[in-house]
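A.B. asks: Output the structure for:
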Amino acid sequence: MPKLPVVAIVGRPNVGKSTLFNRLVGKKLALVDDRPGVTRDRREGDAHLIGLDFRVIDTAGYEDQDAQTLPGRMRMQTEAAVAQADVALFLFDARAGIVPLDEEIARWLRQSSTPVILAANKAEGNAGNQGILESLSLGFGDPVQLSAEHGEGLGDLFEVLLPLLEGKEIPDDEEDERLDAPLKLAIVGRPNAGKSTLINRMLGEDRLITGPEAGITRDSIAVDWQWRDPLRGAHGEPRPVKLIDTAGMRKRAKVQDKLEKMSVADGLHAVDFAEVVVLLLDATLGLEAQDLRIADKVLEEGRAMIIALNKWDVAENPSSLFNGVKRALEDGLSQVKGVTVVTVSGATGKGVDQLMSAAFQVREAWSKRVGTGELNRWFERAIEANPPPAPGGKRIKMRYVTQVKTRPPSFVIFGTRVDQLPASYERYLVNSMRKELGFGAVPVRVTMRAPKNPFDQKD
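C.D. replies: Purely as a prediction, here's the structure:
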């Protein structure tokens, strides 16, 4: 995974830093209490805000004390957090107004090279209006108005964070996200689809136990492999792959054994780890409802997916079978059209090169970042070709679009009344994006964002 940009929440004690931290990470990781000084050490967590991912640090309340005292050592921890952060989120209590310690923190932050966002917490209602006016004297401009406890104002926070954090993701040393890094490829499917047999054929050795009995594989097994692309010739560099074999996934109602439940859970975790997931079908059985459930899970997790029809060497009426599977996928996976379908044989190895070539191509699409100019030109063409509807006679104004992350490609569209866009128009935009921007059938995430507080239902 990439190293995420870092946001440090700073402020005096008891202004709601830990409450905001818990809100951003989506779980109660930090202790919260009305008493000041509950947080002493830095606490970190992964935050997700309307498609924007970042690392957030909850710091101790900043107190102007001697460095040898406990409050002083806590202050030094806070200073260290700000020094390593990409953004400092300076939180104050709008209801209490600006107090001398807030002014002291502001003086310190102005000397730092870290960009600062001022945020007024507890700003719901009108009780914080005076404090918000007072905060202008701190020199950081208009504050973002929040209620960490009630989750209000997070959309406005997203808007000010986005330009400061966009493009800040850097690859981690251990799991590099460059396209020449090993491809993490998971093979999933129902029991006895031939997953282990196919991987053994790829490796050229009986690395995994196979047999006619369903359910032999229990743990997810990762094996390093080098694939030599035939298109690169005999002297081409082999491409590194981490192959992940998983336990067969039966219908949940049929899974009674505790060990099998654990095996299936382990397989789903392997999907989270993978970049590309191959859903292996038994060509002698065709496509079944359980295959579509597995495919839904893969796409829900945002992974790129390929469908592989195994045992193709013994399939009857192959042309009819292939077309039937394609039609069933179009109907059953309506959220993603055009998923790549390849035919393979784990017994003979036929089709493996085609499968691997498709896997590397789909990873490239899944990792794609579109340039701002190209994205805006597509946006203008899409709206001109099919303007958004006007529900109730009120025009929906689409203003601009930005890509907030890759893997999967994720975008935010800003505009007026975009929350009223019908699902059919959102599908139109996503399908147009896939076709014109080269994403193909990989999952694409699009979030609509109105300029007002998304928690305010008033237009």
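A.B. asks: rest of the way, CA atoms for contacts and neighbours
C.D. replies: OK.
A.B. asks: May I see the buried residues of stretch 438-455?
C.D. replies: Neighbour counts using 16 or more other Cα atoms under 10 Å place 439-446, 448-450, 452-454 of stretch 438-455 among the buried residues.
A.B. asks: I misspoke; the intended subject was stretch 350-369.
C.D. replies: Under the neighbour-count criterion of 16+ other Cα under 10 Å, stretch 350-369 has 350-353, 355-356, 358-360, 362-369 buried.
A.B. asks: quick one: which of the residues you listed sit in helices?
C.D. replies: 352-353, 355-356, 358-360, 362-366 (DSSP state H).
A.B. asks: re earlier: closest to Pro387 out of the buried residues of stretch 438-455?
C.D. replies: Taking Cα to Cα as the measure, Pro387 lies nearest Met448 of those, at 15.8 Å.
A.B. asks: so what's the closest one up against?
C.D. replies: For Met448, the contact set (Cα atoms under 8 Å, 6 or more residues apart in numbering) comprises 412-415, 418-419.
A.B. asks: ranking the residues you listed by neighbours, who comes first?
C.D. replies: Val418 (21 neighbours; other Cα atoms under 10 Å).
A.B. asks: So that one is in contact with Lys394, correct?
C.D. replies: No: with contact defined as Cα atoms under 8 Å, Val418 does not count as touching Lys394 (11.2 Å).
A.B. asks: Now do the helices for the stretch 101-250 of the chain: every range, in order, please.
C.D. replies: 129-134, 154-165, 195-203 (DSSP state H, counting those that start in this stretch).
A.B. asks: Relative to Thr447, how far out is Ala385?
C.D. replies: Distance of Ala385 to Thr447, given as Cα to Cα, to the nearest Å: 21 Å.
A.B. asks: actually Met433, not the one I typed
C.D. replies: Separation of Met433 from Thr447 (Cα to Cα) stands at 14 Å.
A.B. asks: Kindly report the same for Arg434.
C.D. replies: The spacing between Arg434 and Thr447, counted by Cα to Cα, is 15 Å.
A.B. asks: Over to Asn129?
C.D. replies: Asn129 is 30 Å from Thr447, by Cα to Cα.
A.B. asks: now the ones in helices among the buried residues of stretch 350-369 in TSV, with distance to Val87?
C.D. replies: As requested, those are exported to TSV (distance: Cα to Cα, whole Å):
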residue	distance to Val87
Val352	47
Asp353	46
Leu355	43
Met356	41
Ala358	39
Ala359	37
Phe360	35
Val362	34
Arg363	31
Glu364	30
Ala365	30
Trp366	28
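A.B. asks: One more sequence to fold, the one below, so I can look at both together:
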Amino acid sequence: MALTIAIIGRPNVGKSTFFNRLVGKRLAIVDDTPGVTRDRREAMGSLGDYKFKIIDTAGLEEGKGKSLSARMWQQTEKAIEEADFSLFMIDARAGITPLDKHFAELLRRGNHPMILVANKAEGRAGEEGLYDAYSLGLGAPVAISAEHGEGLAELIEAFDEMCRELGIDPLSEEEEEVVSFSVAIEGEVSEEEEAESEIDPGLPLQIAIVGRPNVGKSTLVNQILGEERQITGPEAGLTRDTIGVTFDYEGREIRMFDTAGLRRKAKVQEKLEKLSVADTIRALNFAEVVILMVDATMPFERQDLSIASLAVQEGRSVVIALNKYDLIENRQEVLKDIAEKLEHTLPQVKGIPVVPISALTGRGVNKLMPAVFEAYRQWNRRISTSKLNRWLAETTDYHPAPSVSGRRVKMRYITQIKTRPPTFAIFCNRPAAVPDSYQRYLMNELRWDFELPGVPIRLLLRRGDNPYHKK
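C.D. replies: Next up, the predicted model:
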């Protein structure tokens, strides 16, 4: 097992900035606003020769009952219990606060191994706070600057000492092989290699859960995982960062991303929400299957269609999870309304699967992952060239392309040039003269005849004869 380290401390001391530095990427949203991080975020990080799992946590705040701060503290407690040791971070420039003292005492009583880290210690402004840190009773503080990368050599020494005390030898572990998720797919394929040849079960299936605020995205993640992994509640906009969680489903590794809710662009004014939206769109771009969550108790709004359209434009396969389905009475009418709106608004992806669920009770959730796997299979689908050309001949014989200026448009050859999403190229004599309506006809026939529901299809028209007629 890899070494696991949690970064803890009160709000706005620089935990997420240091998390990003250890990971080597800007994964966590960083802003001057206190309390940006709410859920715990995990990633693989490194420091010197050390490789470890690092957990970024919410700022330590007091809270009781079911308040948001109490729920955030529960998530931090889980991170501390999971970690081999923690980095307790303070702000050297702000000095020691009563909140620092309170949680230092609380954690000291819990006998959790930790290293005291004094952030923002660069220059003389942090000297007084650095000396005051000794009063916390957590040992000598390690002075660092997460923003500028100072003090990391001293932190490595503290890692060495802590690992010796705990009897851990993480440097003896073999490094995991780094696998690229980028797969180039070009060229021809035989009939025997059709359909399943593009799926690599050794790579994690990347899923992004998107939707408007407060539709139940985090609740769904918790329901699938069977634990309170994400903070949930009646408040809208609880999730700010895009949080990735890895789990195993029926022998397949899944990487699922819980994202911040997407409101209409005109309503997004604050800088922090803009950062959250950008983080969500980035997760959508890297996903292979997008689960669009819709609240069944609210009308299927234009924003839902905009999010679905965004996923389709990026070429992602889409599954709609109709949440809170158990709370409505006219269920068939709601399903019919959604199907009609999708049919008229997103005709390029006819047949998007709609799965009624209740994320809170778990009803219908067992049907969601099979729908996701089927959408993923269709997204990776490859159809042999011989089948495609038999289809093209039959389709154009039944409904030929319209003549333009008295000249016929001849569809000569078709091949699938890539998958993810399925992309086809048709060679013809006058590609610029083919009307959009006829292109839609060909795409609809492709989808219907080869059973590709709910998957974006790309159709490219190219000028030329059959490029393989001499072979």
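A.B. asks: quick one: TM-score?
C.D. replies: Remark: TM-score between the superposed chains equals 0.57 [TM-score structural alignment, normalised by the length of structure 1]; 273 aligned residues with a Cα RMSD of 1.8 Å.
A.B. asks: hang on, the earlier thing: from the helices of the stretch 101-250 of structure 1, which stretch is densest packed?
C.D. replies: Counting by mean count of other Cα atoms under 10 Å, helix 195-203 has the highest mean neighbour count of the helices of the stretch 101-250 of structure 1, with a mean of 22.
A.B. asks: and that one, how far from structure 2 on average?
C.D. replies: Compared with structure 2 after the fit, helix 195-203 of structure 1 shows a mean deviation of 0.4 Å (mean Cα distance after the TM-score superposition for structure 1).
A.B. asks: Neighbours of the equivalent of Gly393 of structure 1 over in structure 2, how many?
C.D. replies: Aligned by TM-score structural alignment, Gly393 of structure 1 pairs with Gly406 of structure 2. Gly406 of structure 2 has 7 neighbours, counted by other Cα under 10 Å.
A.B. asks: do Asn192 of structure 1 as well
C.D. replies: Neighbour count for Asn192 of structure 1, taken as other Cα under 10 Å: 22.
A.B. asks: Mind telling me what it corresponds to in structure 2?
C.D. replies: Checking TM-score structural alignment: Asn192 of structure 1 goes with Asn214.
A.B. asks: OK, contacts around that match?
C.D. replies: Neighbours of Asn214 of structure 2 in contact, by Cα under 8 Å, 6+ apart: 234-237, 261.
A.B. asks: So what's the gap between stretch 393-409 of structure 1 and the chain middle?
C.D. replies: Put simply, stretch 393-409 of structure 1 sits 17 Å off its chain's centre (Cα atoms, centre = their mean, to the nearest Å).
A.B. asks: cool, stretch 337-346 of structure 1 as well?
C.D. replies: When distances are taken as Cα atoms, centre = their mean, stretch 337-346 of structure 1 is centred 25 Å away from the chain's centroid.
A.B. asks: Specify, as a residue range, where that stretch falls in structure 2.
C.D. replies: The aligned range for stretch 337-346 of structure 1 is 350-359, by TM-score structural alignment.
A.B. asks: give me the stretch of structure 2 that stretch 311-321 of structure 1 matches.
C.D. replies: Stretch 311-321 of structure 1 maps onto residues 324-334 of structure 2, going by TM-score structural alignment.
A.B. asks: Mind telling me what element Ser57 of structure 1 is part of?
C.D. replies: Wrong residue type there; residue 57 of structure 1 is Ile, not Ser. Ile57 of structure 1 belongs to strand 52-58 when assigned by DSSP states H and E.
A.B. asks: List the contacts of that strand.
C.D. replies: Here strand 52-58 of structure 1 makes contact (Cα under 8 Å, 6+ apart) with 4-10, 17-18, 21, 24-25, 30, 42-48, 81, 158, 162, 165, 404-405.
A.B. asks: all helices of the stretch 251-400 of structure 2, in order?
C.D. replies: Per DSSP H, counting those that start in this stretch, the stretch 251-400 of structure 2 has helices spanning 271-286, 302-313, 331-345, 368-379, 385-398. These are given in chain order.
A.B. asks: could I get the ones you listed as TSV with distance to Leu155 of structure 2?
C.D. replies: Listed next are the helices of the stretch 251-400 of structure 2 as TSV, based on distance: least, Cα to Cα, whole Å:
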stretch	distance to Leu155 of structure 2
helix 271-286	30
helix 302-313	43
helix 331-345	54
helix 368-379	43
helix 385-398	59
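A.B. asks: For the match of stretch 311-321 of structure 1, list every residue counted as buried.
C.D. replies: Judged by neighbour count using 16+ other Cα under 10 Å, the buried positions of stretch 324-334 of structure 2 are 324-326, 334.
A.B. asks: do the same with stretch 209-218 of structure 1
C.D. replies: Applying 16+ other Cα under 10 Å to stretch 209-218 of structure 1 flags 210, 215-218 as buried.
A.B. asks: quick one: it aligns where in structure 2?
C.D. replies: Using TM-score structural alignment, stretch 209-218 of structure 1 lines up with residues 231-240 of structure 2.
A.B. asks: before we move on, what about stretch 291-299 of structure 1?
C.D. replies: Here stretch 291-299 of structure 1 aligns to structure 2 at residues 304-312, judged by TM-score structural alignment.
A.B. asks: So what touches the matching stretch?
C.D. replies: Contact partners of stretch 304-312 of structure 2, identified using Cα under 8 Å, 6+ apart, comprise 210-212, 262, 284-285, 290, 292, 294, 317-318, 342, 345-346, 349, 456.
A.B. asks: Return the residue of structure 2 aligned against Leu157 of structure 1.
C.D. replies: That one, Leu157 of structure 1, aligns with nothing by TM-score structural alignment.
A.B. asks: Map Ala375 of structure 2 across to structure 1 for me.
C.D. replies: Aligned partner of Ala375 of structure 2 by TM-score structural alignment: Val362.
A.B. asks: which ones are touching that match?
C.D. replies: By Cα under 8 Å, 6+ apart, Val362 of structure 1 lies in contact with 276, 304-305, 440, 442.
A.B. asks: and with 7 Å instead?
C.D. replies: Counting by Cα atoms under 7 Å, 6 or more residues apart in numbering, Val362 of structure 1 touches Ala304.
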